[in-house]
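> Whatever this is, show me its structure:
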Amino acid sequence: MRIGDAAAAAGLTPRALRYYEQRGLLTARRTPSGHRDYTAEDVRHLRAVRELLTAGLTIEDVRALVAAIEALPAAAEPRTDGEPGLCTLPNMIVRRRLTYLDERIERLTELRDGLTQRVGGPLRDLGRDLGSTG
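Just a heads-up that it's a prediction; the model follows:
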């Protein structure tokens, strides 16, 4: 199917599809005339990418997940040598992103709390002073 049809089926825009391809999240096949050609499997892949991005992962996270999933053998055996196997890589990527988000939330909460404290003191007085200058 052509790019417009694939984009609509995946809930994306053609521009987003081209961007995902440019960033290495998908490789489109080409017709002899050079047009992109997508399959139903590509549409499923694009929907999964969209969901992962919507969930809060970055393009780089999704690219790493796609690479890890594609590298998994059909019957991946768990590693017994204590080293992370391919099956654990997706979990590591998600945990890393969650840790980053938790750190950002903590920092933003600190900023909000600091601003709230300041608004309750000097800034409130400043607003009162400015309002009485008329």
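> C-alpha from now on. contacts and neighbour counts both.
OK.
> number of nearby residues for residue 115?
Using other Cα atoms under 10 Å, residue 115 has 12 other residues around it.
> how much space is there between it and residue 65?
38 Å (Cα to Cα, to the nearest Å).
> Longest helix in the chain, by number of residues?
helix 89-119 (DSSP state H).
> Determine the next helix or strand in the C-terminal direction from that helix.
Note on helix 89-119: by DSSP states H and E, the next helix or strand toward the C-terminus is helix 122-131.
> Let's compare: structure for the following, please.
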Amino acid sequence: MRIGDAAAAAGTTPRALRLYEQRGLLPPPDRSPAGQRRYGPDDVARVRVVRELLALGLTIEDVRACVDRLPLLDVETIRSRRAPEGVCVRASPVVSRRLAALDAEIARLTRQRDELAARSARPRHPETPSRATG
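Model prediction:
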């Protein structure tokens, strides 16, 4: 199938397929005599797995770190949390690093939120004119 059909079947866009290919998440597809990309059912299944992993919060770089194990996964396995040990979603160093990064970002955002809340709760001094915000 051509790129538009494959993208539609995987629930994404042709641009995303080209990006996944460029970043090494998809192998280069076969080409027609006219040079058009041709995808098969295995390619569509792989794109679905990539999209599911990205939806879980992994980055393209995270997924690329375990690209050799993507054929071991399918979307239902990921969703059911029955993925084999070490395959991007269970007990994987990739997942551990991503969780640590997410925890750090949550902590940073919590501190930022608390600071903003504290500043907005402070009473204004009568001699300090209020500033209009834009």
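> Specify the local secondary structure of residue 26 of the first structure.
Reduced to three states with DSSP: H, G, I helix; E, B strand; the rest coil, the structure at residue 26 of the first structure is coil.
> pretty sure it is touching residue 20, no?
Yes - assessed by Cα atoms under 8 Å, residue 26 of the first structure is found in contact with residue 20 at 6.2 Å.
> Pull up the overlap in contacts between those two.
Common contacts of residue 26 of the first structure and residue 20, defined by Cα atoms under 8 Å, 6 or more residues apart in numbering, are absent altogether.
> So residue 46 of the second structure belongs to a strand, correct?
No - counting by three-state DSSP, residue 46 of the second structure is not found in a strand; it is helix.
> wait, doesn't it sit right on residue 68?
No - Residue 46 of the second structure is not in contact with residue 68 according to Cα under 8 Å; the separation is 11.4 Å.
> Tell me which of the two has more neighbours.
Between residue 46 of the second structure and residue 68, residue 46 has the larger neighbour count (other Cα under 10 Å), namely 22 against 11.
> how far away is that one from residue 98 of the second structure?
Between residue 46 of the second structure and residue 98 of the second structure the distance is 21 Å, computed by Cα to Cα.
> Likewise for residue 130 of the second structure?
Counting by Cα to Cα, the gap from residue 130 of the second structure to residue 98 of the second structure is 42 Å.
> which one of the two has more residues nearby?
residue 98 (16 against 9).
> and the residue nearest to the more buried one when sequence neighbours are not counted, how many neighbours?
Counting by Cα to Cα, 6 or more residues apart in numbering, residue 98 of the second structure lies nearest to residue 58, which is 6.6 Å off, once chain neighbours are set aside. Number of residues near residue 58 of the second structure (other Cα under 10 Å) recorded here: 22.
> Likewise for the one 4 residues further on?
Neighbours of residue 62 of the second structure under the rule other Cα under 10 Å: 18.
> does it count as helix, strand or coil?
helix.
> who's in contact with the spatially closest residue to it that is not a sequence neighbour?
Of all residues not flanking residue 62 of the second structure in the chain, residue 94 sits nearest, at 6.0 Å (Cα to Cα, 6+ apart). When contacts are counted by Cα under 8 Å, 6+ apart, residue 94 of the second structure touches 62, 65-66, 88.
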